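Participant: Below are the sequence and a predicted model; questions follow.
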Amino acid sequence: MSQSAQASQSCCDNHAGGLPVEEARARIKAGIQPVTTRERVALRDALNRVLAEDVHSPVPVPAHDNSAMDGYAVRGQDVAGDGATDLEVVGRTLAGETFDGELGSGECIRIMTGAPMPAGGDTVIMQEQADRVGDRIRVHGPHPSGNHVRRAGEDLAEGERILAAGQRIGPAELGVMASAGLVEISVFRRLRVAFFSTGDELQGVGQPLGPGQIYDSNRYTLFAAMQRLGVEAVDMGVVGDDKESLERAFREASAFADVLVTSGGVSVGEADYVKDTLDALGEVDFWKVALRPGRPLAYGRLGRALFFGLPGNPVSVMATWYQITRPALLHMMGAQPEPDQYFPVRCAEPLRKRPGRMEFQRGILSWNESGQPEVRTTGAQGSGILSSVSRANCFIVLPYNAGSVEAGETVMVQPFHGLM
């Protein structure tokens, strides 16, 4: 037995049911070196990328004082008192235009949302609060000076840091950088992640099933998850259950990929070739996690590439991807840590669980007749029931040492929104 296999065996002897999830995450993170190579990309190409450096605003946002309402720009001192005030309308300004003059005492201009404030004007009267007859309006005060005005630099000051290095870029981040006029930004290079399924029983979609065959759903699940994460996903197809095919695939992936993710072939028993091949060509760190669904999970290195050998059952693939693999890849991408988004809710039904493993049951989070949040399972929790994930909107997270849960007790949930 190699040293890596002995280490793996020792680790599993210490944790007969597998490593606790938090320990597995910590061990993986400790062995990862985040990417450092940078590249500049156009703003529209930056979605799901990770910022390689802080981003600062080159201009104030907004660039000028402007109206927050459709109405009339006035001098605040003219409308500060109680009672009615009559003002003369001396012009009009739309968004994108400017007023050339300067407001004098008793004057105002018609102004639209986003239009620059005129010189001398510091307050906006909403159009609903003004009675207009011809070129004059009457307003009833008082109206605080500065009302309904967006100040220059109110959102971002010139030179202010907009986003920090390590920030993943989503729609809001793209928008705020565009508001500062940025064209290109510096991001870390994409991770290249190879993946394949193992199993002679697997058939491609669109092909007729033979005796004992099933369609390969795991590659589609993983491809979608990788696309959402923002890595370069390289689909290597289905690899047969024999050592020669696996060895060829492992060598090919280790030559170009930062990470290799497989599904199937890591369970103890049958043709356990994935773990054996990894042990022969690379290093095995651990191969069991105290996680349900998803206990058989091989983690190690294959040359310069990280290796994640996920289980073959479809729900186990999803659980191990989101709870183990995805956090590791985010760290490798150079992204800031994402805190677990758990929150407590009432459990509407009893849940079966035994201590000694962390469980992620598929749940439906909803609001009961009293307007309080509660959660119930999607039904049967078998690791082959992939439809349970599509019906669910959260994981019900049951801690390592917890036992069964009675209806009415509080449990923690992890919403899918923002995770998947």
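Facilitator: Happy to help now that I have it. Note that the coordinates shown come from a computational prediction; the quantities given were computed from them, not determined experimentally.
Participant: drop to CA atoms for contacts and neighbour counts, all remaining ones
Facilitator: Fine.
Participant: and for stretch 110-120, what are the contacting residues?
Facilitator: 64-75, 89, 91-104 (Cα atoms under 8 Å, 6 or more residues apart in numbering).
Participant: just checking, Ala328 touches Ile28?
Facilitator: Yes - using Cα atoms under 8 Å, Ala328 is in contact with Ile28, at 6.7 Å.
Participant: Could you measure from the nearest residue to Glu102 once chain neighbours are set aside over to Arg92?
Facilitator: Of all residues not flanking Glu102 in the chain, Ala119 sits nearest, at 4.7 Å (Cα to Cα, 6 or more residues apart in numbering). Using Cα to Cα, to the nearest Å, we find Ala119 at a distance of 13 Å from Arg92.
Participant: which residues are common contacts for those two?
Facilitator: Counting by Cα under 8 Å, 6+ apart, the shared contacts of Ala119 and Arg92 are Phe99.
Participant: hold the first one in mind and look at this next one:
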Amino acid sequence: MTLPASPDSPRPALMPLDDALTQLLGFAVPLTEMESVSTFDADGRVLAQDLVSALQVPPHDNSSMDGYAVRCADVAQALHASGPAAGALTVSQRIAAGAAGLPLAPMSAARIFTGAPIPLGADAVVMQEDCEVLPGAGGPGSSAVRIKSVPAPGQWIRRAGEDVTQGAVVLLKGELLTPASLGLAASIGINVVPVRRRPRVALFSTGDELVMPGDVAPQQMKPGAIYNSNRFFLRALLLRLGCEVTDLGIVPDRLDATVAALQSAALNHDLILSSGGVSVGEEDHIKPAVQSLGQLDLWQIAIKPGKPFAYGRVQNAHFIGLPGNPVSSFVTFLLLVRPFLRQLLGSTQVASKSIAVQAHFTWARADKRREFLRVRRNAHGGLDLFANQSSGVLTSAVWGDGLVDNPPGQTIAFGDEVRFIPFSELLG
């Protein structure tokens, strides 16, 4: 049995966040299994192979406007005519999208619609707003159109292959599939895409004080009891990242119960994720339970909120332990678990991006740890600070739309530029 350190023993230095993240990503060996899913259902999945186009897009020169396909030289010749026929061309055919037109007859125009193929011989499209229709001018039952000026060659024509060339890699292995990329895949005829299989994650909370909403009415809560909020946002975050989640519920604050939960979860999951019990109190059993079954590689990070953080292995499964305080759990998930899971999926989009934004607040309480402050953009383009930055105030994460990444020992004056990480960068 490991004895607690004496009060006089020096505490080990907390690991900087960047070092912890580097180590964590090193442990996240990408999953090798893949599966094929409908392009309709692949949003948010990670591509397992390059997608190569078997055709060019668009497949042929086509019109980007409703109007008239013409030969520029014919328009110039027509404009030199005198009298009512000046600038007029006979409308020789009508070409809708999905139809193929005939070669363009000399001194004529083809009525054409957006997406329709450009007829052979035409070298420009004149939009209909710049034309004047002359009914019957081309003879009985026909019409003509007056073009007011000579168009530029290539005007309003989308060239074949200008979007995608045949043989081009349109989406790279490791890309996170988005609605736009699914549309691109469909545009080259792909109805099924190869993706990494979903990570299997076992989720549980520890704490005898935890109660599930719906099990006990607010007015019947015992002293010291709290509703389990972490379980709800952690499950939602895991699902957003494309995980298959097994919810193991609330584990009692007992070493034997914690060991049993870890043993069960390790059998058929890639990752075991817990919240609570990762500190060093007498009722915190995660550390000894993990060490009895496997190993701990990371323990406590120099960030605020979120110092109590653990990574290790339980048999063949990864283990990550998050703090019990809701904001600490939320922030450490975004900063550490999210990139870990992206790496596990073989994604090339692991790191989140920060931008420089002016602080419209002051922060005089510099901390020795790297801080992540809950903020919200205001109408003036700056950042407002949530008044209460406690790790237990989950309303700060709802009110805010991102985090200020504040270095250790750093105060912030009104107007300073700070590093802002929008939640939109972290929640998908």
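Facilitator: That came through, no problem. Keep in mind the model is a prediction, meaning the values are calculated, not measured.
Participant: just to revisit the earlier point, of the contacts of stretch 110-120 of the first structure, keep whichever come out buried.
Facilitator: Burial by neighbour count, 16 or more other Cα atoms under 10 Å: within these this picks out 64-75, 89, 91-94, 99, 103.
Participant: Which parts of the stretch 1-150 of the second structure are strands?
Facilitator: Applying DSSP state E, counting those that start in this stretch to the stretch 1-150 of the second structure gives strands spanning 34-38, 51-52, 62-63, 67-70, 88-95, 108-112, 124-127, 131-135, 143-147.
Participant: Select, out of those strands, the one closest to Ala225 of the second structure.
Facilitator: Of all the strands of the stretch 1-150 of the second structure, it is strand 34-38 that lies closest to Ala225 of the second structure, at 43.3 Å by Cα to Cα.
Participant: Which strands and helices lie in contact with that closest one?
Facilitator: Using 3 or more Cα pairs under 8 Å, 6 or more residues apart in numbering; DSSP states H and E, the elements in contact with strand 34-38 of the second structure are strand 192-196.
Participant: Can you name every helix or strand that the strand it packs on contacts?
Facilitator: Using 3+ Cα pairs under 8 Å, 6+ apart as the contact criterion, the elements in contact with strand 192-196 of the second structure are strand 34-38.
Participant: So what's the gap between the strand it packs on and the chain middle?
Facilitator: Computed by Cα atoms, centre = their mean, to the nearest Å, the chain-centroid distance of strand 34-38 of the second structure equals 19 Å.
Participant: contacting residues around stretch 27-47 of the first structure?
Facilitator: Here stretch 27-47 of the first structure makes contact (Cα under 8 Å, 6+ apart) with 52, 169-171, 174, 178, 182-189, 230, 328, 331-334.
Participant: how about 7 Å then?
Facilitator: Under the contact criterion Cα atoms under 7 Å, 6 or more residues apart in numbering, stretch 27-47 of the first structure has outside partners 52, 169-170, 174, 183-189, 328, 331-334.
Participant: can you check stretch 234-250 of the first structure too?
Facilitator: With contacts defined as Cα under 7 Å, 6+ apart, stretch 234-250 of the first structure is touched by Val193, Ala194, Phe195, Phe196, Ser197, Thr198, Gly199, Asp200, Ala271, Tyr273, Thr277.
Participant: was I right about the second one contacting Val231?
Facilitator: In other words, Ala194 of the first structure. No - judged on Cα atoms under 7 Å, Ala194 of the first structure makes no contact with Val231 at a distance of 10.0 Å.
Participant: And these two? Which one has more around it.
Facilitator: Ala194 (26 against 20; other Cα atoms under 10 Å).
Participant: I'd guess that one is in a strand, am I close?
Facilitator: Yes - with DSSP: H, G, I helix; E, B strand; the rest coil as the criterion, Ala194 of the first structure is part of a strand.
Participant: In contact with the alignment partner in the second structure of it, which residues?
Facilitator: Under the alignment (TM-score structural alignment), Ala194 of the first structure pairs with Ala202 of the second structure. Ala202 of the second structure makes contact with Val245, Thr246, Asp247, Leu248, Ala265, His269, Leu271, Ile272, Leu273, according to Cα under 7 Å, 6+ apart.
Participant: repeat for Met126 of the first structure
Facilitator: Met69, Asp70, Gly71, Tyr72 are the contacts of Met126 of the first structure under Cα under 7 Å, 6+ apart.
Participant: Over in the second structure, see which of those survive.
Facilitator: Using both residues aligned by TM-score structural alignment, their matches' Cα atoms under 7 Å, the second structure keeps these contacts from the contacts of Met126 of the first structure: Met69, Asp70, Gly71, Tyr72.
Participant: How many residues are close by Cys72 of the second structure?
Facilitator: When neighbours are defined as other Cα under 10 Å, Cys72 of the second structure has 23 of them.
Participant: Wait, it touches Ser149, no?
Facilitator: No - Cys72 of the second structure is beyond contact range of Ser149, at 9.6 Å (criterion: Cα under 7 Å).
Participant: which residues do the two both contact?
Facilitator: Common neighbours of Cys72 of the second structure and Ser149 are not found (criterion: Cα under 7 Å, 6+ apart).
Participant: got a list of what the residue nearest to Arg132 of the first structure when sequence neighbours are not counted touches?
Facilitator: Nearest non-adjacent residue to Arg132 of the first structure, counting by Cα to Cα, 6+ apart: Arg138, 6.5 Å away. Going by Cα under 7 Å, 6+ apart, Arg138 of the first structure touches Ala84, Thr85, Asp86, Leu87, Ala130, Asp131, Arg132.
Participant: Done for today, thanks.
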